[in-house]
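Enquirer: Fold the following.
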Amino acid sequence: MKFGHIYREELERSFPAQWAASAISYNQLKKCIKRVQRELSALGLDAHTLKQLLETAEAQQKARDSEAAAERAKNEAAPEGSRQCADDEHRPLRYRFADAGPAVVPQLLFLVDEATGAPLDAQLAPETRSLLHRLALEAQLTDLRITPDSPPDSPADSSPRRSIASSSLPPTERSNSDASNVPPNPDSSNDPSPPHSSSSPPTDPSNPSSHPPPTRVIAIPLTSDGEFFTRLQTELFALHSLQETEQARLSTTITSIGTLISRVTDPRTGKAAQHDLVRWRRIFEIYLDSRVFFSATERARGPNDAHKAGEAWSRFGALVAADGGVWKKRESEAAMRGFVEINEGLLRHLRFQELNQTAVGKILKKFDKRTALGASSSLPPLASPASFSASFAKALSAQVSSQIVARVPQLDDYLCPVCFTLAYRPVRLRCKHIFCIRCAIIMQREGRDRCPLCRGHTVLSADSDCIDPNLTKFLRRYFPDEAREKQKANERAAAIDQFGERFVDAKCVVM
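Expert: Predicted coordinates:
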């Protein structure tokens, strides 16, 4: 089955109607490509011909680059951009996108002799050469360039001159479409000297053949390719707008679910001591270990695609179901439904954006294959298929972690870095690193002054004032079972230090 049918069926089956309406219209863009083909073929520029012309132009440019390598080495102070621009000026054919603000304006440019209007590429079809010659003559009727060969008193200088530079082309280029709209150059009447390019080599006035013939860049007026890229850019902007709307909606839901989870996991005492802190902690522990949207392994690090994220989400659901447990508060059930809805919404949008990225990539590949214009490599970043899904998943995953998962403290964040148990009775050294009181005592007893983390000389100077009372209260509140277990372990270790292990573990014997 062709991609167009699969794409349409996937949109209709898996996504809301509003999303499907904002998706890339793959079939309509295919029709635009056919119109581009017909328009180019009518000008004698079918895909095979254009491919040969572009390959020839590229080969000629590489040859010029190799010949001018020594000269460029001498002029290393010149900016790279100016050298590239000078190289582009000598290309007899190129396809580019003009800088016209947010709009995408494609241009098919040919280099012609300014004096005769004849194309510089001899491989063009007769109808193409005729069109370029006519366009060049029409442009010369309203715009003539002063060349270095023109004497000051020649008839060519007796009439007002117009600059051939425009906002969409480099200073040495001009499109026939805006020839009559270029304003007169205000400095031309004050400067009698002819303009010279800063990158042009000096010429010998006594040798007329040393002057290269003046050239002009002519843009062939095409309408169908502009229609194609305008439609593509409009639909990409619609996708971006849909992403912003969906992101705002999910962001509001994340905030409300985070507030609800904070309320149902508050470990209050007294009659209202019933809470679901332990179960929510276990669920979030499984969620973090599942790495649904981002992978942290060495083999696959970074954001997951829709397929991997879906598999990780399925594993998370299976582990939560196998873990069992009953909610103590009814609000926790609503919070769990909201948490599931947020993640499924993220997965659905991730799949939607990846599907559209695939459609954009395939339609641009088809455009290049049918026209040989190579638009994919020269498309501006604003109009190219950006990674919408990665930025969307990254932003909302970070919000889920900060506003939902972080509401429930995780045991891994409060472990002693030496014994890897809860850092109860936490000792905060002068270097701000925290250890449990038992490990701090052992390090002092062994005379180790360097902090195990930063290697600072802070251990031996620690005393009872370094015990953090606020953190001790926090650990006792949110990790009551672990705190009691660690307290018993500390008391037993202190008894062993004082009386010996044989007296601590000895049992009573009935005589």
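Enquirer: Please count neighbours and contacts with C-alpha atoms only from this point.
Expert: Noted.
Enquirer: what about residue 499, neighbour count?
Expert: 10 (other CA atoms under 10 Å).
Enquirer: so who does it touch?
Expert: Contact analysis of residue 499 by CA atoms under 8 Å, 6 or more residues apart in numbering lists nothing.
Enquirer: ok, now residue 283?
Expert: Residue 283 makes contact with residue 320, according to CA under 8 Å, 6+ apart.
Enquirer: Now name the helix or strand holding it.
Expert: helix 277-290 (DSSP states H and E).
Enquirer: Likewise for residue 435?
Expert: Assigned by DSSP H and E, residue 435 falls in strand 434-436.
Enquirer: buried set for the helix holding residue 283?
Expert: By neighbour count on 16 or more other CA atoms under 10 Å, the buried set for helix 277-290 is 277, 279, 280, 281, 283, 284, 285, 286, 287, 290.
Enquirer: which one of the residues you listed sits closest to residue 139?
Expert: Nearest to residue 139 among the buried residues of helix 277-290, counting by CA to CA, is residue 290 at 65.3 Å.
Enquirer: Wait, that closest one touches residue 310, no?
Expert: No: applying CA atoms under 8 Å as the test, residue 290 and residue 310 come out as separate, 10.9 Å apart.
Enquirer: picking that back up, for my notes, please list the buried residues of helix 277-290 in CSV and give distance to residue 266 for each entry.
Expert: Formatted as CSV, these follow (distance: CA to CA, whole Å):
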residue, distance to residue 266
277, 7
279, 12
280, 11
281, 12
283, 16
284, 16
285, 18
286, 20
287, 20
290, 25
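Enquirer: For the comparison step, fold the sequence that follows:
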Amino acid sequence: MKFAKVLQETLNAEDIPQEWVLAAIQYKALKKYIGKVVQELKFLGFEQNAMKLLIHDSEDTQSKVIDVDHDYNPKNPVLAEYILTKAMDNGKSGHSIVPMLKITIDYSEQLNVTDDQMSTITANIKKKIESVLSVPSSKRTQTSLREELRTQFQDLNSNNNSRMQSLDLLETLNINSDSDYDSSGEERIYEIREENDEYKLSPTTSHVNSSRENSPPPPPPMKSTRMPSIDDSLSDTQEEPPVKQRKQEIYIMLNSDVKFFDMLNEELESLDHVREDEETKMITQITDLSQTVSSLVAPGKNSRRSDLYLWRELFRIYLDSEVYFRYNDVNSSAAEKNMEQIKKNLEQFLENVNKLQILTQFKQKKSLEAFNEFIKMNFHLLKVLEYQYLNSEAFRKILKKFDKQTSLGVQSKFPDLVLTDHIFFSGKNLAKTICYIMQDNLITLVPQLEDYTCPICCSVAYKPIRLECGHLFCVRCLVKMKQQRNVNCPMCRYERAIELASGANLDLEAMDIMEKYFPLEVKAKLKERSTEKYSDFAGNRDNKCNVS
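Expert: You can find the predicted model right below:
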């Protein structure tokens, strides 16, 4: 099934809010703009294969020449560079994208383009640009004259066919100082307009709208350079002529690509608002739920009615399920899970809860209501993540389709340009953000036994001693270690940590938490300690009392 159909069916689902549907990336509408961009490029004479040959990678120091069928690097007299910049808004960089197609014709007398495909492309571009730019009659006359003399020139030097075509193209597009086109240099920026279903290319100067104020500056007026005459070419057949570099740059503003990027930018802003709104709502829900759970697990006189141990077991199963990502994975991208896996983990969590029959053991009705709210919040987060993933895919695929149809290379340029403008890209992973808030505000309300367990005896570390290195042990285990002359920390081998410990190392805060939230474990620990002390005392009595 095609992605456009999958996207539409997902957005048409009943459980998708209408504001989400309106904010989603309009994939089909953007595809129509891509089709119009293709038509505008064809109007200029740039077919898709031609663009692959002529496109220039601005990040590379050399021109990038790509051919699907052959691997070769001929010198390219015509380069097309697609430039994306941000418009200026009150002297600052705004959010609007200004696209510009820069065409550069670079000519040297020693330039030799022999490839048939390149020669054909340069000839076609020359004809198209010449027709749409309405070259002055004097230029047309000069061009016609050169066409008439072409046959005589080719008879003398038949190996310079490609050079002749490039020379014609350059001379046709060249604007010397005597021409009206070179008076200010600004008329080398042209704009495509659609009138009565027809495309027209016209110069644009002061009427350029504000969204294009940051467009690349027009090139400086080109100095007049004498073109090599036919007589020169005939007389210099024995000698190599001096190299004369000449370059012509033309900036063309397409029509539909501006609409494409404006629409995509607006949709990204809408997605930013959706994410911000949903994140705010979920944080509010977590805060409200944490207050409810706090009242249900609070230690006090009504301990018999408390669901403390049941909620602890629920949160332990939830953490072990690692629903959204793996907690101990250093690589954040590898730790994240896909939508199918998240949904499966949530269902597995519910299955484990039902298997242990925890819900039927709740002593308070509010506990069941709070648990249902907790599950509802998790599935809503899953829906938000699915929506975010779907739009991320739509964004990636529409840029990929733009490049596939036009060969303009926006797939890497556009995301980098708008990266800092949208939390859709630059914001932290939504699942991690919500999970961290959930863990800080909700799950930590019920301390887990693992965080207060002595690593030596593996039971609650009651009367906890925190060593200089920070590790926590119960006092009984440390006394035994010291009796056995083990004075270093058993966890990190911190030297003399046990020997230096004293009553000042008693962690009163941790002991208070243990007494409040682990009353059964503390009671069992004290009983175990009493039994152990009695055993030690009874074991040291080697001789029994004899009554005579």
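Enquirer: Now do the strands in the first structure.
Expert: Using DSSP state E, the strands of the first structure run over 93-100, 103-113, 215-220, 294-296, 301-303, 426-428, 434-436.
Enquirer: Looking at those, which is nearest to residue 238 of the first structure?
Expert: Among the strands of the first structure, strand 103-113 sits nearest to residue 238 of the first structure (CA to CA), with 14.4 Å.
Enquirer: Show me how far the closest one is from its chain's centre.
Expert: 29 Å (CA atoms, centre = their mean, to the nearest Å).
Enquirer: tilt between that strand and strand 215-220?
Expert: 130 degrees (axes from the mean of the first three to the mean of the last three CA atoms, to 10 degrees).
Enquirer: quick check: angle from strand 103-113 of the first structure to strand 93-100?
Expert: 140 degrees.
Enquirer: what about the aligned partner of residue 441 of the second structure in the first structure, neighbour count?
Expert: Correspondence of residue 441 of the second structure to the first structure, assessed by TM-score structural alignment: residue 403. Here the count is done by other CA under 10 Å, and residue 403 of the first structure has 20 residues near it.
Enquirer: Next up, the contacts around residue 403 of the first structure.
Expert: Here residue 403 of the first structure is in contact with 254, 255, 258 (CA under 8 Å, 6+ apart).
Enquirer: so residue 136 of the first structure touches residue 114, yeah?
Expert: Yes: counting by CA under 8 Å, residue 136 of the first structure does reach residue 114; the two are 7.4 Å apart.
Enquirer: Between those two, point out the one with more neighbours.
Expert: The residue with more neighbours, out of residue 136 of the first structure and residue 114, is residue 136; 26 against 22, by other CA under 10 Å.
Enquirer: For residue 404 of the second structure, give its distance to residue 190 of the second structure.
Expert: In this view, residue 404 of the second structure and residue 190 of the second structure are 25 Å apart by CA to CA, to the nearest Å.
Enquirer: between the two, which one's more packed in?
Expert: Remark: of residue 404 of the second structure and residue 190, residue 190 carries more neighbours, 21 against 13, as counted by other CA under 10 Å.
Enquirer: Map residue 401 of the second structure onto the first structure.
Expert: So, by TM-score structural alignment, residue 401 of the second structure is matched to residue 366.
Enquirer: which ones are touching residue 170 of the second structure?
Expert: 105, 106, 107, 247, 248.
Enquirer: From those, list the buried ones, please.
Expert: The buried subset of these - by 16+ other CA under 10 Å - is 105, 106, 107, 248.
Enquirer: Identify the residues contacting the residue nearest the centre of the second structure.
Expert: With distances taken as CA atoms, centre = their mean, the residue of the second structure nearest its centroid is residue 425 (4.5 Å). By CA under 8 Å, 6+ apart, residue 425 of the second structure lies in contact with residue 419.
Enquirer: Okay, residue 238 of the first structure and residue 21 of the first structure: tell me how far apart.
Expert: 10 Å.
Enquirer: what's the neighbour count on the match of residue 401 of the second structure?
Expert: With other CA under 10 Å as criterion, residue 366 of the first structure counts 15.
Enquirer: What does residue 491 of the second structure correspond to in the first structure?
Expert: Residue 491 of the second structure maps onto residue 453 in the first structure, by TM-score structural alignment.
Enquirer: Where in the second structure does the helix holding residue 283 of the first structure fall?
Expert: So helix 277-290 of the first structure sits over residues 308-321 in the second structure, by TM-score structural alignment.
Enquirer: Tell me the gap between the matching stretch and the middle of its chain.
Expert: So, by CA atoms, centre = their mean, the centroid of stretch 308-321 of the second structure is 34 Å from its chain's centroid.
Enquirer: can you check stretch 60-71 of the first structure too?
Expert: Computed by CA atoms, centre = their mean, the chain-centroid distance of stretch 60-71 of the first structure equals 35 Å.
Enquirer: How about stretch 91-111 of the first structure?
Expert: The answer for stretch 91-111 of the first structure is 25 Å, by CA atoms, centre = their mean.
Enquirer: Now residue 492 of the first structure: closest residue in space, sequence neighbours ignored.
Expert: Counting by CA to CA, 6 or more residues apart in numbering, the nearest residue to residue 492 of the first structure once its immediate chain neighbours are dropped is residue 504, at 7.6 Å.
Enquirer: so that neighbour makes contact with residue 497?
Expert: No: between residue 504 of the first structure and residue 497 there is no contact under CA under 8 Å: 9.8 Å.
Enquirer: Of those two, give the one with the bigger neighbour count.
Expert: residue 504 (14 against 11).
Enquirer: Check the gap between the more buried one and residue 494 of the first structure for me.
Expert: Distance from residue 504 of the first structure to residue 494 of the first structure, by CA to CA: 10 Å.
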